[in-house]
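Show me the folded form of this:
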Amino acid sequence: MTAYEELRLLPWSGPDGKPCFLSTDEPDGHLSRVADNVEAIQLGMAAELLERATDVFADEDVALEQLRPVASDLTRALRDVLRVAVSRGQRLQIPDGVALDGDEDGPRLPAAAFG
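The predicted structure is shown next:
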């Protein structure tokens, strides 16, 4: 079974707030490309929001009324980015020889490898 024979978590919710999934064996199909574009937009908006939030939080005189909308926007962006990460993680193909969680024989990277 290939990664694309499973359901893909889409970067939007249904009208009732529940997750939406795509079942396709065409990773380059129209709806897959739409989802890819939405993910790219969400990630770009999150990056812009992070810059704005950094500026707001750096201001020692910022009022509570200014913090609430930023916190709300950050929460929404974090939810979107987490959904993108989960969706992309589910679509990763695990190469032969790479250990899954709990497998002590798999390759290990030192913490310094992550910056």
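
When you work out contacts or count neighbours from here on, use the C-alpha atoms and nothing else.
OK.

ranges for the strands of the chain?
For the chain, the strands defined by DSSP state E cover 7-13, 19-23.

I figured Ala53 hits Val70, correct?
Yes. Ala53 is within contact range of Val70, at 6.3 Å (criterion: CA atoms under 8 Å).

what about Arg83, how many neighbours?
By other CA atoms under 10 Å, the residues close to Arg83 number 19.

How about it: what's its closest non-neighbour residue?
Pro11 (6.3 Å; CA to CA, 6 or more residues apart in numbering).

Please generate a structure for the following sequence too, so the two can be compared:
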Amino acid sequence: MTAHHELRLLPWAGPEGKPCYLDTDDREGYVSRLADHIESVQLGMAAELLEQSVQVLDDETEDAEKLRLVAAQLAGALRDVLCVATSRGHRLVTPE
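Sure thing, here's the model as predicted:
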């Protein structure tokens, strides 16, 4: 079994919202490729949301409900992006 620091943090949660990890050295396996794809989608959605949120924030006529919705969506996107960054950071090769 791979050491815990070498496990890949996956971009989805398991039961009860707990993190899911993948124990494999095969970066081309099905689950690894699925995780890569989901991470890519999450990053793309975060970029689109950022553009939309800037437009909402620039519009002084937007109501508080719309602003709360944008804030909630941004918080979710930030959570996803931090998960991707953490996962990729753990997979960086570091000299011993």
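
on that earlier part again, Gln93 of structure 1 is nearest to which of the strands of structure 1?
Nearest to Gln93 of structure 1 among those is strand 7-13 (13.3 Å), distances taken as CA to CA.

Show me what that closest one is packed up against.
Other elements packing on strand 7-13 of structure 1 under the criterion 3 or more CA pairs under 8 Å, 6 or more residues apart in numbering; DSSP states H and E are strand 19-23, helix 30-58, helix 64-91.

on average, how far is that strand from the matching bit in structure 2?
Comparing strand 7-13 of structure 1 with its match in structure 2 after superposition yields a mean distance of 0.4 Å (mean CA distance after the TM-score superposition for structure 1).

In structure 2, what residue corresponds to Ala73 of structure 1?
If you look again at residue 73 of structure 1, you'll see it is Asp, not Ala. Taking TM-score structural alignment for the superposition, Asp73 of structure 1 sits opposite Gln73 in structure 2.

Any figure for the gap between Asp80 of structure 1 and Val38 of structure 1?
10 Å (CA to CA, to the nearest Å).
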